[in-house]
Structure formats: C-alpha cells, structure tokens
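A.B. asks: Requesting a structural model of the entry that follows:
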Amino acid sequence: MSKTIMWFRKDLRFDDNTAFNKMLENSTDKDELVCIFQLNPVQFLEESYNQDSFFYSLLTFYEQAKAQNITIHFLYGDLEDNFIELKKAFQDWNAVYFNKDERGFGRERDQKMIAFFEHNQIQVYSYQDSHLHGVQEIKKPTGESYKVFTPYFRKWITMPKRPYQRTKEIDHHLNEINHSLFSEGEKKFKQIIEQIDLPFDYECGEAAAESYLKDFVKNHLHDYQKGRDYPYSDQTSKLSRFLRTGELSIRKVWYALNAEPDSDGRQTFISELCWRDFYNMIYFENPKQKTQEIKEKYRKLHWNYTQESFERWKNGQTGFPIVDAGMRQLNQTGWMHNRLRMIVASFLTKDLMIDWRMGEKYFQQKLIDYDAASNIGGWQWAASTGTDAVPYFRIFNPTTQGEKFDPQGDFIRQFIPELKNVPNKYIHEPSKMPIEIQRSIDVSIGKEYPTPIVDHGKIRSEILEFFKTSSS
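C.D. replies: Okay, the predicted model is just below:
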C-alpha cells in the first residue's frame, strides 16, 4: 500500500475540484489517500478580515468533510520543514496532488515544493483549477502575451472552456490518520479559529456558494449591466468571495451562465469573468506588480503622503459622502461595491495623491473577497500605472460620481447616519448646506461630519502636472 496526498489550498470544495477528482480517478483500493492543509505563518496577516474570513471558510470545509467521513489533516509551521517531516513519517508516500497557483507567492511556493517532491521521488500532479483559462493559454498570433483587455477578450471568448464536472459519490477511504504532526497542526488551527472575531455575519461553504449563484442567475443576471453600478440596489453577484476561497468552481459559474438565454446582462458578466483571467495573466507576466508600477515611466512618481489624510480616507472622514460611505461599508462589512472601489481608489491616488500601494495593502487587510491579481490590477488601473489603465488625465469627480450612482443618497445615508436627514439637494455636497438648514435637521457640517479634505477642482490641475512632469 502506498500513500497519496491531496494538498488543499484555495480550493475548499470537493465538487468539480480538478486535483481531487484526478486523485480519485488515478487511485486504486490499495492506495491510502490523505487530505492535508498546510498553515504557513509566513502568510498570516494581523487584524485582517481577509484572513479571518478565509479561516472561517476553511473551518466550514473541514466540518463538511467530516460529515462525509473525510478528514482534513493540518500541518503548521515552515512549509518545507513540514513536508520533510511528513516524508520521514510516511516512507511510502509517493504521489501528491494539488491545484497550482500561477502567480505571486503561491507560484514561488509551488516551484520550490515541486523541486522538493521530485528530489524525494514523489510524483507531482498539479492542475490549473481556479480560472477559466490559465496564464499562458491566451496568446497573440505571435506567441506574445496581451497587454490590452479588448483584444484579449476577443481571443478569450472564442476559446473552448473546460466543462463543469460534478464530483460523484466519494467511495475511497479518506479517514483520519493519527500522527503528532497532524495533531499539532489541528491544535494550532483551533487556536486560530478561537481568536477570530469578525464584526459581521459571514456565510461560507459550498452550499452557500451554490445558493448565491442560483439567486444571482435567477434574479439579477439579465439586468446586471444596468444594476451593477448602483450600490444601494446592490445587484452584484457576491460570488467573488466564494471564488477566491475555491468554495465555488469557476466552471460551475460558466455552466450556469450558459444555461441561460443571452442578454446584455449575461454578456456584461461574462466580460467580468474575462477580466478575472486577464488580471491573473498580467500578474504572471509582471511578478513584481504588487510593489512596482507596470508602466516603467511611472516608477519614480513622488507620491504625496500625510498620515492624517490617509487615516481620514481609511475611516470614511474625507468630507466626500460617496467616498466615505464606500470606506465605511468596507470597514463594517469587509466588502465594497465595485463601483465604489473605483471611486475610492481614484480619490486616494488622484485627489490625495497618496501611493496606490497603501490603498492596495489596506484592501488586502479588509476585503473578504481579496484576490491579489484583481486587487492589484484594479489599483494600478485607478492610479494610471498599470497595463490598459485609465489615462492619468481621467480623474473621477467624487461628487458627480455620487450624483450619478446614488442619486437620492440612499446608500450614503445607509452608511453615514449623521447625514440621514440631509435633503437630497445637499446630500452629495453637505458643506454647501446653509446653516439654518443644518440647525433645522440638527447636524453641524464640520463637527458631526467633516468638510471636504481637498478642493477637487484645484487638485485636478495639480495631478495633471504631477503625471506630466514625472513621465517626461
């Protein structure tokens, strides 16, 4: 009898899990199958909704596996040390299955561990599972990678997608194995869970993911192109957090979309899935993009920084209601509407002229759907430093953005209660509200709610000069 290991990462499901299904297909009754999850403290973040929500999802997966008589064993500590000890404990371990990462920290980890496995005569079976297309599948006719989204999409949409394959009943033995490595790992995992204290409800698990997918396809998909920009109506899919943990198969999403009649909403959502693949590919092609601008001419920008301005942005106290409502939504719920992500990112980088890396790092701490490729791509887009980014001279006006996408101020009032009684006429510019009206509704602008932190009109000319000078 030989041991085969399934190494779970950001693929917390059994349904349509490529590596898991391949392991079952290739195994015989004589093989002992062991499921593991490695907890690497190098990746841990402090006071992070991102991390805490992921571990809640991992706990749910662990418990759901138990209900199916499957044990997820935990390892904790240095990655290579863990696997060295595991190989010493299991001399008959000869194969490992996992769904690979194609960029960032995960790619470096996988390359290092593949070398380790091969050195120890452990057969490696790794698969691209997280995206509809891998980072090297969509190429120009010349073999080069795309740098602009639209031609990438034209090629992407013509390429066949792998089918969704529902996992059949699991009839292999995946029971608990007693070993000190695993008992210590489980102890550490329980300690991590005990320290979590998310200030909001967090639904997770395969069943929740499927429920959200069905609701979106049935009730919001076909109006998606109209409703996705309005934060109060909130007709976004809410699937991103399940995709980033792997609780939902991307192929299952594609299958659900293609079971529906065509519509503008369906086409718009399909383009969003392509953006996800595009940014994943861009991160692979630009492995330093988390700390370095993709556009070389903008790598020496002298970003402005004041601690007070950054803190006011983080806490939703800039004096621009749509910006502040978005940041408060993030701080209170661990999530932010996509339109607002663009608005607050533009405000930080263009109005406050604060380094986009600071905003990206804050989102990494707070977002329950944090995906490095998409988040970094979005921030570099807003800062005009990334590939196919918004031109530096296109600067969102936070006031007109609020007027357009929250016309009655419903979303603003939801997250800024001190403005709940402000008339619609002044909801997007409360600092212009006459004193007598402020008194009549018992609010003082400048006291209960701040006046604008910057003059947007003046900042616009400054940021234009900032980019022109820095890139010349």
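
A.B. asks: CA atoms for contacts and neighbours, from now on please.
C.D. replies: Noted.

A.B. asks: Residues in contact with stretch 325-338: which ones?
C.D. replies: 49-50, 199-200, 229, 231, 234, 236, 313-316, 340-341, 344, 366-369, 411-412, 414-416 (Cα atoms under 8 Å, 6 or more residues apart in numbering).

A.B. asks: Equivalent analysis for stretch 78-88, please.
C.D. replies: Contacts of stretch 78-88 from elsewhere in the structure, counted by Cα under 8 Å, 6+ apart, are 38, 40-41, 75-76, 93, 113, 181.

A.B. asks: Now do the longest strand belonging to the chain: which elements does it pack against?
C.D. replies: If you go by DSSP state E, the chain has its longest strand at strand 31-39. Strand 31-39 is packed against strand 2-8, strand 72-76, with contacts defined by 3 or more Cα pairs under 8 Å, 6 or more residues apart in numbering; DSSP states H and E.

A.B. asks: Save those as CSV, and put in mean neighbour count and distance to Ser27 too.
C.D. replies: Below are the helices and strands packed on strand 31-39 laid out as CSV (neighbours: other Cα atoms under 10 Å; distance: least, Cα to Cα, whole Å):
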stretch, mean neighbour count, distance to Ser27
strand 2-8, 19, 8
strand 72-76, 23, 18
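
A.B. asks: Need these in CSV (columns: distance to Val390).
C.D. replies: Output for the helices and strands packed on strand 31-39, formatted as CSV (distance: least, Cα to Cα, whole Å):
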stretch, distance to Val390
strand 2-8, 37
strand 72-76, 42
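
A.B. asks: To Asn99, which of those lies closest?
C.D. replies: Nearest to Asn99, of all the helices and strands packed on strand 31-39, is strand 2-8, at 7.6 Å by Cα to Cα.

A.B. asks: Please generate a structure for the following sequence too, so the two can be compared:
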Amino acid sequence: MWFRRDLRMTDNRPLFQALRQCETVFCLFVFDTHILSTLPPDDRRVAFIDACLDDLQRQLQQAGSGLIVRHGTPQQMIPDIAQALNVEAVFAGSDYEPQAKERDREVSARLAADNREFFLFKDQVIFDTDEILNGQGRPYKVFTAYKNAWLKALRSEHYSAAPVETLTCALAPVPQALTQRPCLKDIGFIPPAQPVPMAAGSSAAQEALQDFLPRMNAYDAKRDFPALRGPSYLSVHLRFGTLSIRQLVKVACSAMSTGSQGAATWLSELIWRDFYFMILHHFPQVADHAFNAKYDAIEWESGPQAERHFLAWCQGKTGYPIVDAGMRQLNQTGYMHNRLRMIVASFLTKDLGIDWKRGEHYFALKLNDFDLAANNGGWQWAASTGCDAQPYFRIFNPITQSQKFDPDGKFIRRYVPELAALSDKHIHAPWTAADHVLAAAQIELDTTYPRPVVDHKAARRIALARYGELTDK
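C.D. replies: Predicted coordinates:
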C-alpha cells in the first residue's frame, strides 16, 4: 500500500482493497524529491506531513504493522521496494494532476516490467473522471449543471465507509532492514518557525471535524466573514487525506435531511472540489493556460511598476486594508479565508492587471491546503479566464467588500495592527480620513501605512478595456 494523499487508516479505499485482495500488506510512504526540490527548507507543509506520518505510524503499529518511509523518486523507490519485499502488486489512491498521472504511468510501467501489478482506486473524491458527464457524454463546464447531476447521481453507497478495521490481520510488520525512517533534516528540511496552526494526523482531523459540527448549521450565514469562526477549517485535512471525503459528505447529507441550510451550502463547497478535480482531469492544459483559450492573449502588466505592485501584494502593503490583511494572514499562517482568496485574487488580476498565474504560484508556495485543482480553479474563476468563471465585468471593489464582510474591522485590526486605532468608518479606506483623524490614530500615510498602489475606479476601467478587447472579438 503506497500512501500518498490519504494519510489515514480509517475509511481508506486503496488500503481496504489491498487488505481485501492480498494475504500480506506492507505500508509505504515516499517523500518525493521531485516535489520537495521546489520547496523552501522551512516549508510548513513538509513538517505537517511528517507529523501526519507519526500519527499514521502509531495507528499501524497498534494494528501490528508499521510504516516504511523513504526519500527519493517514486519512479525508482516504488519498484525497488516492491522488489525487496517481493510483493505481487502495489495499491494506491488515484491522483488527477498531470504530473502525478505521468508519475503513475512511469511507476506502472516499471512494475509491469517486473511482472508486478499497479492498482489505483478512487479515494479523494466522490465522483471522478467520467462518472459525471452531460447528456452528450462530455464533461460539464458549468458548475450548477454539474452539481445538479452530482446530487442526482449520489447514493448512500457513494459515501459508505471502507471498513479497513475488519481486515487489519493482513497488515505486515516492517522488515528490520526497512525500519529506519528519515527525519526532516535527512530530507533537507528544518522545523518551520511558524508551523501549520493545527494539529496533524487523522486523530486531530476527527477532533477538528467535531469542532465544526456544532457550527455547521450556521455555515451559510457566517462563512463569508473572516473575523467569525464560520469555515470548517478542514481543508488541510482533506488535502492530505487525514479526513475521508466520504465521511464529510455523509455528515452533510445527514444534516441536510433535517433541513440544515448550512450543511447544504457546505456540501456545495465539497462538490466544487470534485468539479475542479474533474476539470483538471479532462482539461489538463488549465495547469498552464487559461481554460478559456482566448484569454491567453491578455496583455498583463509588466515592467518595474508591475513588479513593485506584485511585491506590495505579496507583502500585504497595497494600501487596501482588506487585501493586506488577507495576504498577511496567508504569509503568517499558511491559511487564507475563502472570501479573502477571492478578494485578493480579483485585486491582483483586475486592479493590478497582473497575470493570474503569478498569484496562483504564490498561493502554491504558501497555502497549507494547496491543491492544484482547487487553486487553479479558484484563480481562473477570479481572473474570469476559467470554466464557469466570474464574468470579467464583475470586479470586486476592495472597499465595499471590506465594509460588507469585515464591517467592524476586527479582522483588519488583527492582521494590520498599525490601523487598529482607526474607527470602523475609516479603517476600510484610511486615505479618506482627515489629517487630524490619521494623526490621532498615529498613522502617517506612506510611512506607517501605504497609500493605495492604484486607484480602484481607474484600475477598473483599464481592466474592462483589457478584457473587453478580447471578449468583443
């Protein structure tokens, strides 16, 4: 069993299939050097994965087994370990990213050359690849239609748990020669100064889920307000598979049966996740290009000023408090509230006119819950270049978004403390405050806090023209 994006024992479909079909099952995880080589040495996600492996190791040891952990390229390590253990087959969960699919093709070919099988099983989605298609047998490109078909197809068996616990007798102990596990230092990493702000592993994931359940019914009412505990905060556990998507859908469906609108809204967000995985599978070009190909021709801003604006955006120094608060939350914690992800993405692409791919890449480096499918889908939605994207002429106003979703400035004050003394009225747009108001709050524009790097109204006109030239053709 090759663990990848499923760092748990409970309700693990590939593990269940391995245990069901095989007499003896060894468990393996590989720190992939292809992935690790692109990350900074203090990347908090690597430390989080390492802690998740500690939790998984404990679970496996309680079942009389253990976890083999190696560092290298899976294309080399998987066949080598399979040969050393003399196994007949390797089991893993399906992955939908282009590079991951190519990796799996190479692993499969090398295993086949040694007369070994490679089996993949759906685990990180409810419906994958070709399971939800339109009447013409083609993938959906509009979310609402996809969601309706998804809900129509859903049956209880789609979210029934895989009873791994009934088959653990097939789990094998780790051979003595393979017991040594590389530590963070061995793989070129160090503990981050600011780790992921939540406990790792499937045990902690279950606690996080229990924390969300009492709040689920209010999810629809509170999820857009970053100062409130509205979101589930489960995305990082879904990303690394310390939670089963089937368990979450079952929880949502159960609550919906009692009329919970919050659960229905939350389920819709889980369906978006399936949707973006499906889009990435069928349209892998979106990883590098606009889904709507004509928008590849957009002439994004470039040059020294664009670089200064991009740096200001990255550092949370744009002069728009809600944008800056969101970016500082990301930089400090590796998490960003979903409403803020939309606001800062709209600001980068529409107000600053900077290529969405640069923002997507920055998020990929910083987000604890980074997932190519969702990150790409979200950025292309905000940039109006994707499938079922926000129309290009709908441009978030960072001031009105701030006033609506952080009306008392509580979130802004947390992450932009230099503005804390401003009133609720002025904190959303400090440059509009009178000099004596700024002085009383000990704020000097361009010194204590920057003026806006662009004027939103003027930037909006430029953005409409930039997109309109292509749309009208």
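
A.B. asks: What does the TM-score come to for these two?
C.D. replies: Here the TM-score for the pair of chains, by TM-score structural alignment, normalised by the length of the first structure, is 0.93; 459 aligned residues with a Cα RMSD of 1.8 Å.

A.B. asks: rewinding a little: could you check the angle the longest strand of the first structure makes with strand 72-76?
C.D. replies: 50 degrees (axes from the mean of the first three to the mean of the last three Cα atoms, to 10 degrees).

A.B. asks: picking that back up, out of the helices and strands packed on strand 31-39 of the first structure, the one nearest Lys252 of the first structure is which?
C.D. replies: Nearest to Lys252 of the first structure, of all those, is strand 2-8, at 18.9 Å by Cα to Cα.

A.B. asks: and the host helix or strand of Gln61 of the second structure, how far from the first structure on average?
C.D. replies: In the assignment (DSSP states H and E), Gln61 of the second structure maps to helix 44-62. Once superposed with the first structure, the aligned residues differ from helix 44-62 of the second structure by a mean of 3.4 Å; criterion: mean Cα distance after the TM-score superposition for the first structure.

A.B. asks: Quick one: residues in contact with that helix.
C.D. replies: The set of residues that contact helix 44-62 of the second structure without belonging to it, under Cα under 8 Å, 6+ apart, is 7-9, 66-67, 184, 189-192, 194-196, 200-203, 240, 242, 368.

A.B. asks: residues of that helix that come out buried?
C.D. replies: By neighbour count on 16 or more other Cα atoms under 10 Å, the buried set for helix 44-62 of the second structure is 44-50, 52-53, 55-57, 59-61.

A.B. asks: One more: stretch 357-373 of the first structure?
C.D. replies: Along stretch 357-373 of the first structure, these residues count as buried under the neighbour rule (16+ other Cα under 10 Å): 357, 359-360, 363-373.

A.B. asks: In helices, which of the residues you listed appear?
C.D. replies: Mapping those onto helices (DSSP state H) picks out 357, 359-360, 363-366, 372-373.

A.B. asks: how about those, which pair is most distant?
C.D. replies: The largest distance within these, taken as Cα to Cα, falls between Lys366 and Ala373 and amounts to 15.8 Å.

A.B. asks: Select from the contacts of stretch 78-88 of the first structure the one having the most neighbours.
C.D. replies: The most neighbours of any of those, using other Cα atoms under 10 Å, belong to Leu75, which has 25 neighbours.

A.B. asks: aligned partner of that residue in the second structure?
C.D. replies: In the second structure, the residue paired with Leu75 of the first structure is Arg70, using TM-score structural alignment.

A.B. asks: For the counterpart of Asp234 of the first structure in the second structure, which residues are in contact?
C.D. replies: Alignment note: Asp234 of the first structure maps to Arg229 in the second structure; criterion TM-score structural alignment. By Cα under 8 Å, 6+ apart, the residues touching Arg229 of the second structure are 222-223.

A.B. asks: now Phe189 of the first structure
C.D. replies: For Phe189 of the first structure, the contacting residues are 39, 74, taking Cα under 8 Å, 6+ apart as the criterion.

A.B. asks: likewise Phe149 of the first structure?
C.D. replies: Counting by Cα under 8 Å, 6+ apart, Phe149 of the first structure touches 275, 278, 388.

A.B. asks: Report the buried members of those.
C.D. replies: Restricting these to buried positions leaves 275, 278, with burial counted as 16+ other Cα under 10 Å.
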